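Novice: Quick one, structure for this:
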Amino acid sequence: MTVAREMVDYLREHDLRLTTAESCTAGLIVTILAEIPGSGSLIESGYVVYSPEAKQRLLGVSPRTIDTFNLTSCEVAEEMALGALHDADANVAVATTGILGPDDMDGIPAGTVCFAWAFEVHGRRALFSRRERFFGSRNQVQLCAAEHALLQLRHFHQRALVGESR
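Specialist: Next up is the predicted model:
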């Protein structure tokens, strides 16, 4: 079973509706899910936001957060996820921001991706974030990051259900 099929089944089983805020994965998370027939009812929206201005304007990411932590940071990913969740008719948001490569940027190694998962569970929000590094070509890193975001959604959703956050 593919990552996408497993995630579509999980989203359906848990009555989850997804929105994404993608920078380095450029909409690939939504694309992977959309390949599965019937997934459209589980995807609310997908933002592709590369520039700092788009992150600020569309998702409400604070310029101060970007200046303080850099675009490739868990803090920015968290604000992206919360911004997408706030604006959408969804109960789960996944965000990615990072550097695909091939070159390092601003002292951050190529292949570094920051993720955030935000959930609306039992009338409250739960937020989780992680920083990972992947190796390979740009396309390989992008695919690995998109699949990682989906694979970890289940883990963090289960933690959110028991009241955990971060």
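Novice: going forward, measure contacts between C-alpha atoms and count neighbours the same way
Specialist: Noted.
Novice: and the residue nearest the centre of the chain, helix, strand or coil?
Specialist: Central residue of the chain (Cα atoms, centre = their mean): residue 95, 2.2 Å from the mean position. For residue 95, the secondary-structure state derived from DSSP: H, G, I helix; E, B strand; the rest coil is strand.
Novice: Next, the second sequence, to be compared with the first:
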Amino acid sequence: MRSEILMLAQARGVMIATAESCTAGMVAAALTDLAGSSAVFERGFVTYSNAAKIEMLGVWPTTLDAVGAVSEDVAREMAQGALNRSQAQLAISLTGIAGPGGSERKPEGRVCFGIASADRVDSETVEFGPLGRDAVRAAARDHALTMLCTTLRGMPTT
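Specialist: So this is what the prediction gives:
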């Protein structure tokens, strides 16, 4: 799938940016592991703390206060912020509870995703469950890659 993402992005003239919290750069690493990725990967933001989300991506402190970092609202703001602060045309974001731990309100394995392009920002939440930290992070990385691929398939070629 990673090579398909690179091929699709190149065919569409799209550069990609990532904004990652719980995966701490795993999506960026998965994309840049492939030769030729510099043609389509613009940059990655690792914003593990709330302060980093605010400073690097422009996430609103009021959003963080109101709904917390693990929310679709924050995921959307992260994706939009990555798009605004890069030369990319497509940005993906992830924020979640990899574990161990979590709470009844925000359980381990919950990851919120955002994806932004020039004309839209979408988000979704996936409950991976308490799979353990490594498995949740890997599942979140893979889901983000799937979202990128699906979005790119729907974009016109240049």
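Novice: Give me the TM-score for these two chains.
Specialist: TM-score for the superposed chains, counting by TM-score structural alignment, normalised by the length of the second structure: 0.91, backed by 155 aligned residues with a Cα RMSD of 1.6 Å.
Novice: What distance do you get for the aligned residue in the second structure for the residue nearest to the centre of the first structure to residue 20 of the second structure?
Specialist: When the second structure is aligned by TM-score structural alignment, the residue opposite residue 95 of the first structure is residue 93. Applying Cα to Cα, to the nearest Å, one obtains 5 Å for the distance of residue 93 of the second structure from residue 20 of the second structure.
Novice: picking that back up, ok, for the residue nearest to the centre of the first structure, nearest residue in space, not its chain neighbours?
Specialist: Closest residue in space to residue 95 of the first structure, ignoring its immediate chain neighbours: residue 21 at 4.5 Å, by Cα to Cα, 6 or more residues apart in numbering.
Novice: Counterpart of the one you found over in the second structure?
Specialist: In the second structure, residue 21 of the first structure lands on residue 19 (TM-score structural alignment).
Novice: Packing partners of the one helix or strand residue 19 of the first structure maps to?
Specialist: Assessed by DSSP states H and E, residue 19 of the first structure sits inside strand 18-22. Here strand 18-22 of the first structure is seen to pack against helix 28-34, strand 43-48, helix 74-87, strand 92-98 when contacts are counted using 3 or more Cα pairs under 8 Å, 6 or more residues apart in numbering; DSSP states H and E.
Novice: Next, format those as TSV and append distance to residue 14 of the first structure.
Specialist: Shown next, in TSV, are these (distance: least, Cα to Cα, whole Å):
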stretch	distance to residue 14 of the first structure
helix 28-34	16
strand 43-48	14
helix 74-87	17
strand 92-98	11
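Novice: longest helix of the second structure?
Specialist: In the second structure, taking DSSP state H as the definition, the longest helix is helix 133-153.
Novice: Please compute how far that one lies from its chain's middle.
Specialist: 8 Å (Cα atoms, centre = their mean, to the nearest Å).
Novice: And stretch 48-66 of the second structure, by the same measure?
Specialist: 15 Å.
Novice: For that stretch, give the aligned segment of the first structure as residue numbers.
Specialist: Using TM-score structural alignment, stretch 48-66 of the second structure pairs with 50-68 in the first structure.
Novice: Tell me which residues of that stretch come out buried.
Specialist: Buried positions in stretch 50-68 of the first structure, judged by neighbour count with 16 or more other Cα atoms under 10 Å: 50, 52, 55, 56, 58, 59, 60, 61, 62, 66.
Novice: for stretch 67-83 of the first structure, same thing?
Specialist: Neighbour counts over stretch 67-83 of the first structure (16+ other Cα under 10 Å) mark 70-83 as buried.
Novice: ok, those vs residue 141 of the first structure, which is closest?
Specialist: Residue 141 of the first structure lies nearest to residue 72 out of the buried residues of stretch 67-83 of the first structure, by Cα to Cα, at 14.7 Å.
Novice: Just say helix, strand or coil for the closest one.
Specialist: coil.
Novice: neighbours around the nearest residue to it once chain neighbours are set aside, how many?
Specialist: Distance criterion Cα to Cα, 6+ apart; nearest residue to residue 72 of the first structure, sequence neighbours excluded, is residue 98 at 4.9 Å. By the criterion of other Cα atoms under 10 Å, residue 98 of the first structure has 30 neighbours.
Novice: thought residue 98 of the first structure was touching residue 70?
Specialist: No - assessed by Cα atoms under 8 Å, residue 98 of the first structure is found out of contact with residue 70, at 10.0 Å.
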